[in-house]
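>>> coords below, sequence missing:
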């Protein structure tokens, strides 16, 4: 019998990590060798366990899953990334593939399909949720400029134009101009709605 595929799971929800580990451990050719709730611990975990597949959530403390996928790709380690997330958004899918992830599936994927996705990613194939793939092609890329994205990201965490201006070292007038442009591009009625729309489309991961 060939050696089992070694997997690490990174998800900030302990119940989700445990459920994924339990489901995958039922498969005779799969072995979960490590778990973490932080993105910035994945590289060390992969190095220490010799895992060949890293299952990554999108939003985690430390580093988000897309940054981790990029980090693993650039590390030279023989470990492929499979994004498994609640956030089934076309923008996330595009950015995940650009970051070097080999697969992108949502968490409600049936267990046998999830196990098969791990096997296919391990074999060097690309696995993408078909519905998201179609939506991604239809919706295209983010319409926001890099600075407009920065402003919305800062607005989401800071809350006021003045605070955003200080964080980004811009004048309040410049921040308002970028925000106005972002509102127009997203079709929003105000800054808060622009943040929500951009986040829902996966355009606000740093």
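That came through, no problem. Values in this document were obtained by computation on a predicted structure and should not be read as measured data. Numbers count the residues shown, from 1 in each chain.
>>> okay, CA-based contacts and neighbour counts for the rest of this
Noted.
>>> tally of neighbours for residue 110?
9 (other C-alpha atoms under 10 Å).
>>> residues in contact with the most centrally placed residue in the chain?
Centroid check for the chain by C-alpha atoms, centre = their mean gives residue 58 as the closest residue, at 2.9 Å. By C-alpha atoms under 8 Å, 6 or more residues apart in numbering, the contact set of residue 58 is 64, 65, 66, 83, 84, 85, 87.
>>> and the host helix or strand of residue 92, how far out from the chain's middle?
Using DSSP states H and E, the element containing residue 92 is helix 90-98. Between the centre of helix 90-98 and the centre of its chain there are 8 Å (C-alpha atoms, centre = their mean, to the nearest Å).
>>> Next up, identify which helix or strand the residue nearest to the centre of the chain is on.
Per DSSP H and E, there is no helix or strand for residue 58.
>>> try residue 155
For residue 155, the secondary-structure element it belongs to, assigned by DSSP H and E, is helix 146-158.
>>> ok, and what's touching that helix?
Helix 146-158 is contacted by residues 161, 164, 167-168, 175, 178-179, 181-182, 191-192, 194-195, 203-204, 206 when judged by C-alpha under 8 Å, 6+ apart.
>>> Just the buried residues out of the residues you listed, in ChimeraX syntax.
Here is the ChimeraX command that selects the buried residues among the contacts of helix 146-158 (16 or more other C-alpha atoms under 10 Å):
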select :161,164,175,178,179,182,191,194,195,203,204
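>>> A further structure is provided below for comparison with the first:
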């Protein structure tokens, strides 16, 4: 245990979740929450301003998602390590997070003592991944989608016609249909909506 408490930053767009995490972690004598933000694009500045040593990041936040925030931290303030703590335990997210520079990935229903231990291990330079998600991530593998197929599915997930998708992605309608067909084949989805759902569940639609 270090002599000074490990300085934590919490990033989550749900204030109640942030408050609950802060209350739990502040019970640990060797941990102290020094900053809280509700947007991913505020993470780097808040970490730097408060000399945070570990940032606990949600995945889905306005401004910048937690995985992009982990990458930004690694680039701009590498002395602060990141631990993704999210409701969305999708196996594809684990690979994205670790590739982005996160030191760990756990789900929000992790028991308090295990979460505190994960923070300590990340601070010590170790990598921590929820064991069930790690197994799922290996089983699912990397995303089979190309960047363009992912972009088309992202827009398709918001609804709209092929013409709408074509306008938003600056592609022809025929090209959009080709990408949708390819994405359906790769995800195993029988419909466009099913392809979107399967890709989301596997964490393949994150940038």
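That came through, no problem. In this text, all values refer to a predicted model and were calculated from it rather than measured experimentally.
>>> circling back to that earlier point, helices or strands up against the following helix or strand past the helix holding residue 92 of structure 1?
Using DSSP H and E, the helix or strand that follows helix 90-98 of structure 1 in sequence is strand 103-106. Under the contact definition 3 or more C-alpha pairs under 8 Å, 6 or more residues apart in numbering; DSSP states H and E, strand 103-106 of structure 1 sits against strand 80-85, helix 90-98, helix 111-122, strand 127-128.
>>> how big's the offset between strand 103-106 of structure 1 and structure 2?
Compared with structure 2 after fitting, strand 103-106 of structure 1 deviates on average by 0.3 Å (mean C-alpha distance after the TM-score superposition for structure 1).
>>> Can you tell me how far residue 184 of structure 2 is from residue 152 of structure 2?
11 Å (C-alpha to C-alpha, to the nearest Å).
>>> Oh, that last question was meant for residue 20 of structure 2, not what I typed.
Distance, residue 20 of structure 2 to residue 152 of structure 2, by C-alpha to C-alpha: 37 Å.
>>> Of those two, give the one with the bigger neighbour count.
Higher neighbour count among residue 20 of structure 2 and residue 152: residue 152, with 25 against 11, using other C-alpha under 10 Å.
>>> roughly how far apart are that one and residue 63 of structure 2?
21 Å.
>>> Verify the stated contact: residue 90 of structure 2 with residue 133.
Yes: with contact defined as C-alpha atoms under 8 Å, residue 90 of structure 2 reaches residue 133; the gap is 7.3 Å.
>>> so who does the closest residue in space to residue 22 of structure 2 that isn't next to it in sequence touch?
In this structure, residue 22 of structure 2 finds its nearest non-sequential neighbour in residue 33, 6.2 Å apart by C-alpha to C-alpha, 6 or more residues apart in numbering. By C-alpha under 8 Å, 6+ apart, the contact set of residue 33 of structure 2 is 7, 8, 9, 10, 22, 25, 26.
>>> from those residues, which is closest to residue 110 of structure 2?
Checking the contacts of residue 33 of structure 2 against residue 110 of structure 2 with C-alpha to C-alpha, the nearest one is residue 25 at 12.5 Å.
>>> you'd agree that closest one is in a strand?
No: read with DSSP: H, G, I helix; E, B strand; the rest coil, residue 25 of structure 2 is helix and lies in no strand.
>>> For it, give me its contacts.
Residue 25 of structure 2 touches 31, 32, 33, 112, 116, counting by C-alpha under 8 Å, 6+ apart.
>>> How far does stretch 111-121 of structure 1 sit from its chain's centre?
Counting by C-alpha atoms, centre = their mean, stretch 111-121 of structure 1 comes out at 18 Å from the chain centroid.
>>> Quick one: average offset of it versus structure 2, please.
Relative to structure 2, stretch 111-121 of structure 1 is 0.3 Å off (mean C-alpha distance after the TM-score superposition for structure 1).
>>> among the helices and strands packed on strand 103-106 of structure 1, which is nearest residue 105 of structure 1?
So among those, strand 80-85 is nearest, using C-alpha to C-alpha, at 5.1 Å.
>>> Comparing the closest one with structure 2, how large is the average distance?
Looks like 0.3 Å for strand 80-85 of structure 1 (mean C-alpha distance after the TM-score superposition for structure 1).
>>> relative to helix 111-122, how tilted is that strand?
Put simply, strand 80-85 of structure 1 runs at 150 degrees to helix 111-122, going by axes from the mean of the first three to the mean of the last three C-alpha atoms, to 10 degrees.
>>> distance of residue 30 of structure 1 from residue 125 of structure 1?
Residue 30 of structure 1 is 17 Å from residue 125 of structure 1, by C-alpha to C-alpha.
>>> Show me what the helix ranked longest in structure 2 is packed up against.
Ordering each helix of structure 2 by length in residues (DSSP state H) puts helix 173-187 first. Other elements packing on helix 173-187 of structure 2 under the criterion 3+ C-alpha pairs under 8 Å, 6+ apart are helix 147-156, helix 162-169, helix 192-201.
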